[in-house]
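[1] Below are the sequence and a predicted model for it; my questions follow.
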Amino acid sequence: MKVKTEYLIPGCILNEDVYKSTNIPLLKKKTILTDKLISILHIFLIQTVNVENKLVDGSFYKPEEVIEEDVLIPEEPAIKEESRFISVFLQAVQKYKKLFLNWQSGSKVDLNVIRKEFIPLLRLSPSKEEMLDLHHYGSKNDYHYYHAVAVAVLSVSLGRKYNLSEGELIQLGLSALLADCGMARLPYNVYGQQGPLTSEEYNEVRKHPLLGYKMLEGIPGLTKAALLGVLQHQEREDGSGYPLKTKGKKIHLYAKIIMVCDMYHAMTSERCYRAKQSPYRVLESISKDNFGKIDHYCLQQFIQLISNLSIGVKVRLNNGWIGTIIYIDESVPMRPLLQVENNEMINLLNYSDLYIEQQLGEEESNLSPKV
């Protein structure tokens, strides 16, 4: 729905890119607005923006005035099928945050509560677009809570490509959701960090898989595989990970899956000390920089799961150019051949400084800048 910027509140989610005189967005679609970002819109004299009907906490947004409303907001809204996943996801994040704060206070993990609250989410099947957009639904201050739930969703989706049974998928999802629960037992609040960790703090953080394993060990309803997923999700194929420097075949499949999903979501998300990155750039970076560290087959399956690039698709590059994919080399899928303005051909293999920022729908693919 389109609303005047004067009625925006923190937590609103942009439903389309915001432009001002150039074809590079001032703010991108799915950005979660803060007081600072709202003030930026005012500074640039942006009069109206298109936002989603829901705030980032899952509650419905009811501004004082709506200029154009795509979907009327009923008094007691029913979750529409196409938005059901995001609605359940956002609610799950708030539930996880509440549980984590309880763990920090010394509460034990109650698996019955966790199963009741999160299995409905784990049984949903998000689309490629919804998975690509997951990193947008989060704030830098609450990153870790969004991260836990997003990694669980991505892990279950990737697990389906391995033809895991329903029971195995639930155990994998619970393992991914609880992979960072050991953070609640650290001697300081790593979730409140406003910048990069010191070496001393990082050494403490490296203990969280073992702390999490100890928190969950002996709890009825978690399989040995799920526990290994928690314990080993920060290990690496070459033995360079932690906490036990386990390598290769000794790393359980659940841990290999969580490892890839954890790395991807962490790199795409906004943090207190780093801006969010393009999913396509992150997929390429993971492939290059972590060769030999993560399971190659697992990564390839994840790229197929998350990437929706294909011939004929329009994309926007980081410099604002818009092009149509003409050819994709399967060995380097994030570096396709593009046809851009004036029918010029650009092979991204030859331009290391350029990368795909996002895939565009038909309504977004106009080469002219929006004002």
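    Sure thing, it's come through.
[2] use CA for all of it now, contacts and neighbours both
    Noted.
[3] what about the helices in the chain?
    Using DSSP state H, the helices of the chain run over 35-43, 84-104, 111-122, 128-133, 143-160, 166-177, 199-205, 208-216, 224-232, 253-268, 279-289, 296-306.
[4] among those, which is nearest residue 192?
    Residue 192 lies closest to helix 143-160 among those, at 9.5 Å (CA to CA).
[5] For residue 200, see how far away the residue nearest to residue 264 when sequence neighbours are not counted is.
    Spatial nearest neighbour of residue 264, chain neighbours left out: residue 282 (6.7 Å); criterion: CA to CA, 6 or more residues apart in numbering. Separation of residue 282 from residue 200 (CA to CA, to the nearest Å): 27 Å.
[6] and here's the other structure:
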Amino acid sequence: MYVRVEDVKEGNVLLNDVMHKASEPLMAKETVLTNWHIKILKAFLIDEVDVGEGASIGIVTESGTHTDKEKPKADVPVDKKVDFFKSYLQSVEEYKKEFQKWQAGASIDIVKIREITLPLLDEMLIDPEVIREISKYTEKESYCYHHSVATGLLSGAIAAQLNYEKGFIVQAALAGVLADCGMAKISPHILLKETSLTEREKKEVNEHPFLSYKMVKDINLLKPETKLAVFQHHERTDGSGYVNGVKAEKLLPISRIVAIADVFHAMTAERVYRKRQAPFKVLEMFRQDFFGEFDLSVVKALTELFTKLSLGTSVQLSDGGVATILFMKQQNPTRPLVQLEESKDIIDLEKRRDLHIEQVL
């Protein structure tokens, strides 16, 4: 039954898709309408919708019952997330000890690296949302240790989002953790430098993928493609990367995953000589400024990891304002429809290019 949006009630259920100007529905059939949905319909100037009573198909949102198709996702308890980050910080410390051993000439203890990485990876696969917080915990003085652990977790998360099987996910995570192991062979003076590198120093740093490969090439527990990903993690699909400047056809899927995980964490983490950038802003840069450098399917998977936000999620905008998400857009998920907390104004971030989401609260 079509009714005017002004007369729609919370708990009503859409009987047909609500279409707007895009090819994708603004709101899908069988959506249980809440006050947030009704605000969205009004914001998009929808006059009427085809709805039925929620109770008639077993859906009463106020009483807490839901359809089988849209069961609420249980929130992971806060203490569980605290435990995860305690484990993460401990893993960073353990990785630091291994890195210092490599600096002293020791070979990689792959069993120890697995012990550092895999328990965290398993926890993250249970609750993928924790990956959104990783960059916040990076201490700039210990950046290189955080970066390796975080790149490993990001690589595993992306592989999981792309629906690879568990063995591949594990290998992607290990490739991410070990991608920068060759930095242990770089002059400590360069690693600790707080100002821009000279051309000679940049050239030395750019050798680290080759040095990393030398350190992992004889490890039996790593697959050949994992070792190649360590070597290729600074290559780009358009051939603009290094060491060899190879293009997409020579880049394995695991190499493409580690490459984007490496750059994403580097840009979103606090560093001694550079401020962190907002994850949503960096995701947009992958789609625009870096277009052609990274595999689009991997960019999409990374974007989905960070934009799986439910209606009602609070976010801080780049101007310092706090807003609530009203509607996530499939075609442009980094720029949802939001409502300002203070003024109650509704803003379409797709149109307000001067603003972006700074962080999820």
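    All right, it came through fine. Please read these numbers as outputs of a predicted model, since none were measured by experiment.
[7] Between residue 282 and residue 200 of the first structure, which is the more surrounded one?
    Comparing residue 282 of the first structure with residue 200 by other CA atoms under 10 Å, the one with more neighbours is residue 282, at 19 against 8.
[8] ok, that one - contacts?
    When contacts are counted by CA atoms under 8 Å, 6 or more residues apart in numbering, residue 282 of the first structure touches 264, 267, 268.
[9] for residue 205 of the second structure, same thing?
    183, 186.
[10] Geometric centre of the first structure: which residue is closest?
    For the first structure, residue 135 is the residue whose C-alpha lies nearest the centre (CA atoms, centre = their mean; 2.9 Å).
[11] For residue 328 of the first structure, grab the count of nearby residues.
    Look at residue 328 of the first structure: counted by other CA under 10 Å, it has 17 neighbours.
[12] Residue 291 of the second structure too?
    Residue 291 of the second structure has 15 nearby residues by other CA under 10 Å.
[13] Would you quantify the distance from it to residue 284 of the second structure?
    From residue 291 of the second structure across to residue 284 of the second structure, the span is 10 Å (CA to CA).
[14] cool, and residue 324 of the second structure?
    According to CA to CA, residue 324 of the second structure and residue 284 of the second structure sit 20 Å apart.
[15] So if I had to pick from those two, which one is more boxed in?
    Legend: neighbour count by other CA under 10 Å for residue 324 of the second structure and residue 284, higher for residue 324 (23 against 19).
[16] How about that one, nearest residue that isn't a chain neighbour?
    residue 314 (4.5 Å).
[17] Near the one you found, how many other residues are there?
    20.
[18] same thing with residue 261 of the first structure?
    Applying other CA under 10 Å, I find that residue 261 of the first structure has 26 neighbouring residues.
[19] Share the number of residues neighbouring the closest residue to it other than its chain neighbours, please.
    Leaving aside its chain neighbours, residue 261 of the first structure sits nearest to residue 151 (5.6 Å; criterion: CA to CA, 6+ apart). Residue 151 of the first structure has 28 neighbouring residues, counting by other CA under 10 Å.
[20] Pretty sure residue 151 of the first structure sits against residue 265.
    Yes: shown here, residue 151 of the first structure and residue 265 form a contact pair, counting by CA atoms under 8 Å, at 6.9 Å.
[21] show me what contacts the alignment partner in the second structure of residue 281 of the first structure?
    Superposed on the second structure with TM-score structural alignment, residue 281 of the first structure falls opposite residue 281. Taking CA under 8 Å, 6+ apart, we find residue 281 of the second structure in contact with 334, 356, 357, 358.
[22] 7 Å instead, please
    When contacts are counted by CA atoms under 7 Å, 6 or more residues apart in numbering, residue 281 of the second structure is found next to residue 356.
[23] just residue 235 of the first structure next, same as before
    Residue 235 of the first structure makes contact with 241, 242, 245, 246, 247 under the criterion CA under 7 Å, 6+ apart.
[24] Give the closest residue to the third one in space, chain neighbours not counted.
    Meaning residue 245 of the first structure. Spatial nearest neighbour of residue 245 of the first structure, chain neighbours left out: residue 239 (4.7 Å); criterion: CA to CA, 6+ apart.
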